[in-house]
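[1] Fold the following and give me the result.
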Amino acid sequence: MKHLILPTLVLALAGCGQAPEPDAQATVSITDATCRPTPNGLDVTGCYVTLTASHDDRLVSISAPQAGMAQVHEMKIEDNVMKMAELKDGLALPAGEAVSLSPGGNHMMLMGLKQPLVAGEQVSITLNFEHAQPMGIRALVAQPAVDGDHASPH
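    I've put the predicted structure just below:
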């Protein structure tokens, strides 16, 4: 009996904590990827993108080799104070609905940048989803367009 308990325990534990397999049919289209240039002396910046999922999904994390840390943040006003915090449960992406990460709202935050981001360069970012395959993007470093301004950030 002792000989059966250990292998059974090992098999049971092996299944714990594993991420679900990506769904090959779940896709996310990504447009308008932009990161702000970093002002002198700062090692943080915001990045923006529009995501449209084919199925209900969730942006669960991001990473960028240029940054020590990368997070998806929400921005909200509480008691007349603007607050920013990581979306620990990720960002919901309802099927077929364009979800914009934009200035003044939800956004991606790159922190601990290894070098300043200069306008005209590109930044590599990997977006990880609950169902869709991870996607690597190249975001243009430029001032982002503001709501109602559809001019190209070039």
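[2] use CA for all of it now, contacts and neighbours both
    Will do.
[3] pretty sure Ile137 is in contact with Asn128, am I right?
    No. Using CA atoms under 8 Å, Ile137 is not in contact with Asn128; the gap is 11.2 Å.
[4] residue ranges for the strands of this protein, please.
    28-35, 44-53, 57-63, 67-78, 81-86, 91-93, 98-101, 107-113, 122-129, 135-141 (DSSP state E).
[5] ok and the fifth one relative to strand 107-113, angle-wise?
    In this structure, strand 81-86 runs at an angle of 70 degrees to strand 107-113, with axes from the mean of the first three to the mean of the last three CA atoms, to 10 degrees as the basis.
[6] Name the nearest residue to Gln25, ignoring sequence neighbours.
    Ala132 (7.6 Å; CA to CA, 6 or more residues apart in numbering).
[7] Also Ala98?
    In space, Ala98 is closest to Thr52, 4.6 Å off (CA to CA, 6+ apart).
[8] Sequence B follows; please return its structure for comparison with A:
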Amino acid sequence: MKRLSFLFAALSLSTAAFAGAADDVVVHEPYVRLAPPNAQATGAFMVLRNTGSKDAKLVKADNPASRLTELHTHINDKGVMRMRQVPAIDVPAKGEAVLQPGGLHVMLIDMKAPLSEGQVVPITLTFDDGSSKQVDVKVVKMMSAAMPMKHGQH
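    Predicted coordinates for the structure are as follows:
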């Protein structure tokens, strides 16, 4: 009986170890920008709200629609806005990170096939504690989608 109790205790501790930032970070208003038919890249945007008491860091994103997925931001390089990959996106405890056009975002690069309006792209977000969550993100046509996003050099 002691072994069984020990096993249950160990299992509950290991489950607690996996319950991390992914459980505390809530995703609001996610969308993928519909890109022109021949575009090789597009962006995913959302608000990440951390309901937990510890800071979280988004360190990776992945999806089945593109061959490469990166975390990006825009920088002003001598008056020219350029996209650059970032190693992580901080989501402060009891705070939020806003992923939006012209700022932080998830970049879907080298599309496997054109996306269509209303299509859902599952994006897996992975945090620095190893926890992850999948978010179903709808493809939305935007006014600015007429201009393809330009992927800058890293």
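[9] sorry, back to before: you'd agree the residue nearest to Gln25 of the first structure is up against Glu21?
    No. Applying CA under 8 Å, one finds Ala132 of the first structure not in contact with Glu21, separated by 9.0 Å.
[10] Compare neighbour counts for the two and give me the winner.
    Neighbour totals were compared for Ala132 of the first structure and Glu21, and Ala132 leads with 23 against 10 (other CA atoms under 10 Å).
[11] Any idea how many residues pack against the counterpart of Asp43 of the first structure in the second structure?
    Mapped onto the second structure by TM-score structural alignment, Asp43 of the first structure lines up with Gln40. Burial measure for Gln40 of the second structure: 19 neighbouring residues, criterion other CA under 10 Å.
[12] quick one: contacts for Gln40 of the second structure?
    Applying CA atoms under 8 Å, 6 or more residues apart in numbering to Gln40 of the second structure gives the contacts Ile109, Asp110, Met111.
[13] out of the residues you listed, who's nearest Leu58 of the second structure?
    Ile109 (18.2 Å; CA to CA).
[14] Return the list of helices and strands in contact with the top helix by length along the second structure.
    Longest helix in the second structure by number of residues (criterion: DSSP state H): helix 2-18. On a contact count with 3 or more CA pairs under 8 Å, 6 or more residues apart in numbering; DSSP states H and E, helix 2-18 of the second structure meets no helix or strand.
[15] and that helix with strand 132-140, angle?
    Using the same axes, to 10 degrees: helix 2-18 of the second structure against strand 132-140 is 40 degrees.
[16] List the contacts of helix 2-18 of the second structure.
    Applying CA under 8 Å, 6+ apart, the set of residues contacting helix 2-18 of the second structure is Gly130, Ser131.
[17] switch to 7 Å and redo it
    Applying CA atoms under 7 Å, 6 or more residues apart in numbering, the external contacts of helix 2-18 of the second structure come out as Ser131.
[18] follow-up on the earlier one: which ones are touching the residue nearest to Gln25 of the first structure?
    Per CA under 7 Å, 6+ apart, neighbours of Ala132 of the first structure: Pro22, Asp23, Ala24, Ala26, Thr27, Val28.
[19] How many neighbouring residues does Ala14 of the first structure have?
    Ala14 of the first structure, neighbours per other CA under 10 Å, totals 10.
[20] I figured Pro122 of the second structure hits Val137, correct?
    Yes. Assessed by CA atoms under 7 Å, Pro122 of the second structure is found in contact with Val137 at 6.0 Å.
[21] ok, for Thr126 of the second structure, nearest residue in space, not its chain neighbours?
    Ser132 (4.2 Å).
[22] hmm, back to that, residues in contact with the residue nearest to Ala98 of the first structure?
    Listed by CA under 7 Å, 6+ apart, the contact partners of Thr52 of the first structure are Val28, Ser29, Ile30, Gly96, Glu97, Ala98, Val99.
[23] Aligned counterpart of the fourth one in the second structure, please.
    Gly96 of the first structure maps onto Lys94 of the second structure when the alignment is built from TM-score structural alignment.
[24] The second one too?
    Taking TM-score structural alignment as the alignment basis, one finds that Ser29 of the first structure is matched in the second structure by Val26.
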